[in-house]
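>>> the sequence and its predicted three-dimensional model are supplied below.
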Amino acid sequence: MVFRSKIDVFYVNFMLIVVLIIALGSLFPLFIEEVRNEWIAVLILVSIFIVLVSFILWTNFTVKYIFYRDYLFIKGGPFKSRIPYKNITEVSRTTAIFTGHRIMSSRDGLEIFNKTTFLGSIKISPRNKREFIIELKKRCPNIKIRE
C-alpha cells in the first residue's frame, strides 16, 4: 500500500522563499555588467540554479510511504529509509516541521519512533493519517499510538 505525502500551503510558501533565496544567490552575478556579457558565465550560473532547485523540489515533492511485507519504506527523492515493523515502537502526532529526521511536507504529521533511523524517530506526513495508522497497526499490533 502506498501513501503520498501531504503538502500544505505553509510548506509551499516556505519552499517558494527557499527558491527565491537560491535564485538571488546564484543569479545575482548576472546583474554585474562584466558577467552579463560572458555567455559561459551566464550558462554556468543558470545551470547551478536549475540543478539546485530541481534537487530541492525533487526531494520535497516526491515523498511517498510504502508498506511492504516486512518493513515500511520511506522515499523522498534520493533519500530512503527502510524501517522493519519489528523496530517500530510508537507513533505520535507532530507539528515540528523543521526539526529532527524528517521526510515530510506538512505541519500536520506523524512521528514514528523506532530502533532503526537516525535519532530514533522519523517525521512523516501521509495525506490520510487515519488510514496510515490503521495500516501500520495491522503490521505492528504492539505499537503504542499517542494522539
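Yep, that arrived.
>>> please make it C-alpha for all contacts and neighbour counts, starting now.
OK.
>>> grab the nearest non-local neighbour of residue 36.
residue 30 (5.1 Å; CA to CA, 6 or more residues apart in numbering).
>>> surely that neighbour is in a helix?
Yes: when DSSP: H, G, I helix; E, B strand; the rest coil is applied, residue 30 is found to be in a helix.
>>> what about it, how many residues close to it?
17 (other CA atoms under 10 Å).
>>> show me what contacts it?
Contact analysis of residue 30 by CA atoms under 8 Å, 6 or more residues apart in numbering lists 36, 42, 45.
>>> out of those residues, who has the most neighbours?
residue 45 (18 neighbours).
>>> so who does that one touch?
26-27, 30.
>>> what residues does the closest residue to residue 104 other than its chain neighbours make contact with?
With CA to CA, 6+ apart as the criterion, residue 104 has its nearest non-adjacent residue at 4.6 Å, and that residue is residue 124. Residues near residue 124 by CA under 8 Å, 6+ apart: 5, 102-105, 109-112.
>>> how about 7 Å then?
By CA atoms under 7 Å, 6 or more residues apart in numbering, residue 124 lies in contact with 102-104, 109-111.
>>> quick one: secondary structure of residue 81?
Strictly by three-state DSSP, residue 81 counts as strand.
>>> pasting the second one now:
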Amino acid sequence: MKFRSKIDRFFISVIFISLLLISIVFLIPLILTGRPSILDIIVVVGLYAFTAGMILWTGFFQHYELCQDYLYIKGGPFSSRIFYGDLTRVRATRDISTGYRVLSSRDALEIYYRTGSWGSVKISPRDKELFLSELDKRCSHLFIQNSPQIDSK
C-alpha cells in the first residue's frame, strides 16, 4: 500500500525561500559580470536548473510504501528499505530539523529501527491513522508510543 507525503504551508514556504536564495546566488553574479559569454550562461543556468530541480524533486515527490517484507521510503532520488523485523517503535513528532527525514510536513511520525546509521526516520504520511493501522498489520511487535496525535496499542 502506497502513501503520499503530507505537504503543509511551512514546508512550501521553506521551499520557496530556498529557491529564491538559490536564484539570487546563481543569477545575480551572472547579471553583475557585465557581458557573460554564452558558455557562462549555459553553465550557470544549467547548474541553477539542476539545483532547483533536485530541491523540487526531493521536496514534492515523496512516498512511503508498505511492501510484503519492508517499508519502502522514497524522496526524490533517495530511497530506503527498512525491514519490518528491524522496526522497534513509532512516535509522533514535530521536530523536523534533525535526523534522517523524508517528509514535507511538521505533522510527522518518527519510526525507530535497529539498522541504519541514524536509527530513525521521520516521515509525514497524509493519512497517519491508516498508515499506522496498515503498519501494525505487518509489524505486530511494533510499539506505538502514546501521543495526543497517535492512538496507542
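Thanks, I have it. These figures come from a predicted structure and were not determined experimentally.
>>> and the TM-score between these chains?
Laid over one another, the chains give 0.95 as their TM-score (TM-score structural alignment, normalised by the length of the first structure), with 146 aligned residues with a CA RMSD of 1.1 Å.
>>> returning to what we had before: tell me the one of the contacts of residue 45 of the first structure nearest residue 65 of the first structure?
residue 26 (33.1 Å; CA to CA).
>>> and the aligned partner of residue 119 of the second structure in the first structure, how many residues sit next to it?
Counting by TM-score structural alignment, residue 119 of the second structure corresponds to residue 120 in the first structure. By other CA under 10 Å, 14 other residues sit near residue 120 of the first structure.
>>> so residue 120 of the first structure sits against residue 114, correct?
Yes: between residue 120 of the first structure and residue 114 there is a contact at 5.4 Å, judged by CA atoms under 7 Å.
>>> what's next to stretch 109-120 of the second structure, contact-wise?
Counting by CA under 7 Å, 6+ apart, residues outside stretch 109-120 of the second structure touching it are 86-93, 99-100, 121-124.
>>> for stretch 58-76 of the first structure, that is, sorry about that
So stretch 58-76 of the first structure is in contact with 1-5, 77-78, 80-85, 103, 105, going by CA under 7 Å, 6+ apart.
>>> distance of the residue nearest to residue 36 of the first structure relative to residue 22 of the first structure?
Residue 30 of the first structure is 14 Å from residue 22 of the first structure, where distance means CA to CA, to the nearest Å.
>>> quick revisit: which of the contacts of residue 124 of the first structure show up in the second structure as well?
Retained in the second structure (both residues aligned by TM-score structural alignment, their matches' CA atoms under 7 Å) from those: 102-104, 109-111.
>>> residue 99 of the first structure: what secondary structure?
Classified using three-state DSSP, residue 99 of the first structure is coil.
>>> neighbours around it, how many?
Counted with other CA under 10 Å, residue 99 of the first structure comes out at 8.
>>> tell me which stretches of the first structure form strands.
2-4, 64-67, 71-76, 79-84, 88-94, 102-103, 109-114, 121-124, 144-146 (DSSP state E).
>>> return the most buried member of these.
Stretch with highest mean neighbour count among these: strand 121-124 (a mean of 24; mean count of other CA atoms under 10 Å).
>>> compared with the second structure, how much does that strand deviate?
For strand 121-124 of the first structure, the mean deviation from the second structure after alignment is 0.3 Å (mean CA distance after the TM-score superposition for the first structure).
>>> mind putting the kept ones among the contacts of residue 124 of the first structure into JSON lines with distance to residue 18 of the first structure?
As requested, these are exported to JSON lines (distance: CA to CA, whole Å):
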{"residue": "102", "distance to residue 18 of the first structure": "17"}
{"residue": "103", "distance to residue 18 of the first structure": "17"}
{"residue": "104", "distance to residue 18 of the first structure": "16"}
{"residue": "109", "distance to residue 18 of the first structure": "21"}
{"residue": "110", "distance to residue 18 of the first structure": "24"}
{"residue": "111", "distance to residue 18 of the first structure": "24"}
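>>> looking at those, spot the one nearest residue 134 of the first structure.
Using CA to CA, these come closest to residue 134 of the first structure at residue 110, 13.0 Å.
>>> just give the closest residue to the closest one, not the sequence neighbours.
Nearest to residue 110 of the first structure is residue 93, by CA to CA, 6+ apart, at 4.5 Å.
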